[in-house]
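Q: Model the structure of this input:
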Amino acid sequence: MALHLAKQGIGVILTYHSNEVEAAATVAEVEALGQHAVALPLNTADSSSFDAFFERVNLALLNTFGTDRFDFLINNAGTSLSALIAETTEAQFDEMMNIHLKGVYFLTQKSLPLLADGGRIINISSGVTRYSYSGVSAYGIMKGAVDVFTRYLALELGARGITANVVAPGAVFGGGTMPDSPEMRTYVAANTALGRVALPDDIGGVVAFLCTEEARWINGQRIELTGGMHL
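A: Take a look at the predicted model:
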């Protein structure tokens, strides 16, 4: 996503939870494409840290980008969980809620003073809000709530010219939390109309498109990027 944004001429503030080395490498790749980039640490499960985080964002905007606003918020932080309903613990449920729902809600809320009028919010959801697998109920519930939250964002922020949309990938291999094995790739490909697994490039370009002027009239929508899984 960051690289596709850079190719659209958009500078990037990206966040990382623990992998500072990979974040720095991504910053270097964005800079090699001619755009400014900054990587900041962020734990989206800890909403009490958001005020301090946005203080760092404000400094990065001023020092690196020469502005006090940003144009696009992409809520992409996430983890995975495989546990049947009968076996899911409250701690696991709370972790899913904090990262995938509460974190998205309040990080977005805290971002609104810095988000420019006419900007865009893109929330990353999942194909499992349409189809179901055993063992992903807590994850799927939170992503479904993000779908609903996005429609409310579109409604309430329309007066500022801000759009809000959902991008819902399916199984993506090559950098995410999806377990990667030949058996899993064969299973996903067999259940996908286009007959292959998804790669990060299949997602990044659509996210970047939603940040272009051509996408200005897309609002309150869920765009599924699964290649046609489980049709």
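Q: switch to C-alpha atoms for all contacts and neighbour counts from now on
A: Noted.
Q: isn't A83 right up against G140?
A: No. Under the criterion of C-alpha atoms under 8 Å, A83 makes no contact with G140, lying 11.7 Å away.
Q: for the spatially most central residue of the chain, what are its contacts?
A: For the chain, the residue whose C-alpha lies nearest the mean C-alpha position (C-alpha atoms, centre = their mean) is N76; its distance is 2.0 Å. By C-alpha atoms under 8 Å, 6 or more residues apart in numbering, the contact set of N76 is N123, I124.
Q: how close does it get to R160?
A: Noted for N76: a distance of 23 Å to R160, by C-alpha to C-alpha, to the nearest Å.
Q: So which residues of the protein form helices?
A: For the chain, applying DSSP state H gives helices covering 2-7, 20-32, 50-60, 90-97, 103-111, 137-157, 182-190, 200-209.
Q: Can you list the buried residues in the last one?
A: It refers to helix 200-209. For helix 200-209, the buried set under the neighbour-count rule, 16 or more other C-alpha atoms under 10 Å, comprises D202, I203, G205, V206, V207, A208.
Q: Now do the contacts for the first one.
A: Yep, that's D202 we're talking about. By C-alpha under 8 Å, 6+ apart, the contact set of D202 is L225.
Q: Please apply the same query to the third one.
A: Contacts for G205 were tallied using C-alpha under 8 Å, 6+ apart; they are M1, H4, L5.
Q: which residues does the closest residue in space to A189 that isn't next to it in sequence contact?
A: Once flanking residues are discounted, A189 sits nearest to R196: 4.2 Å by C-alpha to C-alpha, 6 or more residues apart in numbering. Each residue near R196 by C-alpha under 8 Å, 6+ apart is listed here: R185, V188, A189, A190.
Q: Can you give me the distance of the first one to D147?
A: Okay, so that is R185. Distance from R185 to D147, by C-alpha to C-alpha: 27 Å.
Q: And the two? Which one has more around it.
A: Taking other C-alpha atoms under 10 Å, R185 and D147 do not tie; D147 has more neighbours (22 against 17).
Q: Count the residues that sit near the residue nearest to the more buried one when sequence neighbours are not counted.
A: Of all residues not flanking D147 in the chain, V166 sits nearest, at 6.4 Å (C-alpha to C-alpha, 6+ apart). Counted with other C-alpha under 10 Å, residues neighbouring V166 total 28.
Q: Sequence B follows; please return its structure for comparison with A:
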Amino acid sequence: MSTFKVAIVTGGSRGIGRDAVLRLAQRGVRSIFTYQTNREEADKVVALAAQAGAPAIALALDVGDSASFDGFVEQVRKALATLGVQRFDYLANNAGTSSSATLESITEAEMDALYNVHFKGVLFLTQKLLPLMNDGGRIVNISSGLARFSMPGRIGYGAIKAAVEALTRYMAVELAPRRIAVNVVAPGPIATDFSGGIVRDNPQVNSAIAQHTALGRAGLPEDVGPVIAGLLSDEFGWVNAQRIEVAGGIHI
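A: Model prediction:
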């Protein structure tokens, strides 16, 4: 049995996922993380993870394309061998897309895309990876504050994230015999390039979020990455089937 842990993080080349990979590296956790198209940014994360204390391997994956998962699992097998193990310990289903559609404007194609990435992708990628996961491992799914509070233009995204929270509890029940704990992290608005960078780059939006947040500012990736890394550790071994909102107290 290896003396180090291995994590798989989807969407690890940017934003919250990037910070999670680096926080895991600081803990000595080796990572296999995915990116969709930007190999250059993924390579930067690989270099930063090595500097932080642990190797990381970047693999391309579109989490909305479940037909590609079998091939991805074979890539994971090879990556694990490169890291010196046959199985992994932690999974963070982080990759995602945004939507600003309203009830009147959302299309079936847009809703299908949200479902494929955020729900179907999480469900079936986890299913495909489970044979490679060690018993006693940990899974973190990513939801959103929008699963708890509502606002115009988030009807598809917020609703599908609420479904992810229900999925998390069912995963925790079914994986209990293997002692695999499953939790969900729900970030509030985070200043990244997500959703066109609206929180990071629009001063009016950023200020409005700060005014509705108890701690007085919008979130940053480094607010969320440590929480994911923490929940993927043995230190939180008795936390299971829980929703952890990381939002500075927005809309309390």
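Q: which position in structure 1 aligns with V122 of structure 2?
A: V122 of structure 2 maps onto V104 in structure 1, with residues paired by TM-score structural alignment.
Q: do V173 of structure 2 as well
A: Using TM-score structural alignment, the equivalent of V173 of structure 2 in structure 1 is L155.
Q: What separation do you get for the closest residue to its match other than its chain neighbours and V166 of structure 1?
A: Computed as C-alpha to C-alpha, 6+ apart, the closest residue to L155 of structure 1 that is not its neighbour in sequence is G220, at 7.7 Å. Here G220 of structure 1 is placed at a distance of 8 Å from V166 of structure 1 (C-alpha to C-alpha).
Q: what is in contact with those two at once?
A: Common neighbours of G220 of structure 1 and V166 (C-alpha under 8 Å, 6+ apart) are T150.
Q: helices or strands up against the strand ranked longest in structure 1?
A: Taking DSSP state E as the criterion, structure 1 has its longest strand at strand 115-124. Counting by 3 or more C-alpha pairs under 8 Å, 6 or more residues apart in numbering; DSSP states H and E, the packing neighbours recorded for strand 115-124 of structure 1 are strand 70-75, helix 137-157, strand 163-169.
Q: now the angle from the second one to strand 163-169?
A: When you say that, I think you mean helix 137-157 of structure 1. Using axes from the mean of the first three to the mean of the last three C-alpha atoms, to 10 degrees, the inter-axis angle of helix 137-157 of structure 1 relative to strand 163-169 is 160 degrees.
Q: got the contact list for helix 137-157 of structure 1?
A: Taking C-alpha under 8 Å, 6+ apart as the rule, helix 137-157 of structure 1 contacts 80-81, 83-85, 93, 96-97, 100-101, 104-105, 123, 125-126, 128-129, 162-166, 219-222.
Q: if we can go back for a sec, counting neighbours, which of the contacts of R196 of structure 1 end up buried?
A: With neighbours counted by 16+ other C-alpha under 10 Å, the contacts of R196 of structure 1 contain buried members at R185, V188, A189.
Q: number of nearby residues for A2 of structure 1?
A: Count around A2 of structure 1 with other C-alpha under 10 Å applied: 21.
Q: what do you get for I162 of structure 1?
A: Per other C-alpha under 10 Å, the neighbour tally for I162 of structure 1 reads 22.
Q: With R120 of structure 1 instead?
A: 26.
Q: Kindly provide the distance from it to R216 of structure 1.
A: The gap separating R120 of structure 1 from R216 of structure 1 is 9 Å, by C-alpha to C-alpha.
Q: same thing with L84 of structure 1?
A: Taken as C-alpha to C-alpha, the span from L84 of structure 1 to R216 of structure 1 is 40 Å.
Q: Next: V38 of structure 1.
A: Distance from V38 of structure 1 to R216 of structure 1, by C-alpha to C-alpha: 26 Å.
Q: of these two, who's got more company?
A: V38 (21 against 16).
Q: Could you find the closest non-adjacent residue to that one?
A: Of all residues not flanking V38 of structure 1 in the chain, I13 sits nearest, at 4.8 Å (C-alpha to C-alpha, 6+ apart).
Q: Contact partners for the residue located most distally from the centre of structure 2?
A: In structure 2, the greatest distance from the average C-alpha position (C-alpha atoms, centre = their mean) is reached by E104, at 29.0 Å. If a contact means C-alpha under 8 Å, 6+ apart, then E104 of structure 2 has no contacts.
Q: swap in V76 of structure 2?
A: I32.
Q: now do F69 of structure 2
A: By C-alpha under 8 Å, 6+ apart, F69 of structure 2 lies in contact with L125, K128.
Q: Y16 of structure 1 maps to what in structure 2?
A: Using TM-score structural alignment, the equivalent of Y16 of structure 1 in structure 2 is Y35.
Q: nope, L3 of structure 1 is what I was after
A: In structure 2, L3 of structure 1 lands on L22 (TM-score structural alignment).
Q: who are the neighbours in contact with that match?
A: L22 of structure 2 sits next to V45, L48, A49, A52 when contact means C-alpha under 8 Å, 6+ apart.
Q: The last one and V21 touch, don't they?
A: No. When contacts are counted by C-alpha under 8 Å, A52 of structure 2 is not listed as touching V21 (9.8 Å).
Q: Give me the aligned partner of V85 of structure 2 over in structure 1.
A: So V85 of structure 2 corresponds to T67, using TM-score structural alignment.
Q: Tell me the gap between stretch 21-38 of structure 2 and the middle of its chain.
A: 11 Å (C-alpha atoms, centre = their mean, to the nearest Å).
Q: State the distance from the closest residue to L103 of structure 2 other than its chain neighbours to V185 of structure 2.
A: Spatial nearest neighbour of L103 of structure 2, chain neighbours left out: I155 (6.4 Å); criterion: C-alpha to C-alpha, 6+ apart. Counting by C-alpha to C-alpha, the gap from I155 of structure 2 to V185 of structure 2 is 19 Å.
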